[in-house]
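Asks: I need the structure of the sequence given here:
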Amino acid sequence: MPQTASSNLTPAQIQDLQESFNTFDRNNDGTISRRELHSLLHTVGHKVNAQGLENLLTKYDTDKSGTIDFKEFLSLTALLIKNKVSSN
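Replies: From the prediction side, this is the model:
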């Protein structure tokens, strides 16, 4: 995993993130596609252009499947949470 920040998430945060993941995993295949990830990031206020989205996928799609599974999603969101906290 590129980041170990996901280990700093509380069980309640992980539960909330699982619910968010499930909401955006529209086809219920256990992964979030590029389009679903873009929609999720936009919904939570992280504006990302095509290159930024590609960079996130390159960094966090550790199994190179072209999608983000829940474990990869935890690493990504842990970083976003950390960056949001540190920028406040």
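Asks: C-alpha from now on. contacts and neighbour counts both.
Replies: OK.
Asks: The helix or strand containing Val85 - contacts with which helices or strands?
Replies: Following DSSP states H and E, the helix or strand that holds Val85 is helix 70-87. Other elements packing on helix 70-87 under the criterion 3 or more CA pairs under 8 Å, 6 or more residues apart in numbering; DSSP states H and E are helix 11-24, helix 50-60.
Asks: To compare against the first, here's the next sequence to fold:
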Amino acid sequence: MNREELRAEFIKCDADGDGQLNEEELHNLLVAIGARVGMDDQAIMRALIRFDLDLSGKVDFKEFVAVSALLGL
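Replies: Purely as a prediction, here's the structure:
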């Protein structure tokens, strides 16, 4: 998936439109891009922690792209 496709999915999953994903929105994004297969709620929380580079409790697009590249998404 290229950066533009990731951005489109990110925007679709950003339900409140704040430019950041909370745990539920991140879960929806991971499902949308096919990365959530076999992940339970604890795995989603670990993903949130991994993606949340600035420790804000949410994941912005820049953080998502940085970590998704490392994870091969």
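Asks: Give me the TM-score for these two chains.
Replies: The TM-score (TM-score structural alignment, normalised by the length of the second structure) is 0.80; 70 aligned residues with a CA RMSD of 1.8 Å.
Asks: Format the helices and strands packed on helix 70-87 of the first structure as TSV; extra columns: distance to Gly66 of the first structure.
Replies: Listed next are these as TSV, based on distance: least, CA to CA, whole Å:
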stretch	distance to Gly66 of the first structure
helix 11-24	16
helix 50-60	7
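Asks: what's the closest of these to Leu76 of the first structure?
Replies: The minimum distance between Leu76 of the first structure and these falls on helix 50-60, with 6.4 Å, by CA to CA.
Asks: Can you list the buried residues in the closest one?
Replies: Neighbour-count burial for helix 50-60 of the first structure flags Leu53, Leu56, Leu57, Tyr60 (criterion: 16 or more other CA atoms under 10 Å).
Asks: Just the closest of these to Leu80 of the first structure, please.
Replies: Leu56 (10.9 Å).
Asks: Mind telling me what that closest one corresponds to in the second structure?
Replies: Aligning on TM-score structural alignment places Leu56 of the first structure opposite Ala47 in the second structure.
Asks: Can you tell me how far the residue nearest the centre of the first structure is from Ala50 of the first structure?
Replies: By CA atoms, centre = their mean, the mean C-alpha position of the first structure lies nearest to Phe73, the distance being 3.6 Å. For Phe73 of the first structure, the distance to Ala50 of the first structure (CA to CA, to the nearest Å) stands at 18 Å.
Asks: ok, now Thr58 of the first structure?
Replies: Distance from Thr58 of the first structure to Ala50 of the first structure, by CA to CA: 12 Å.
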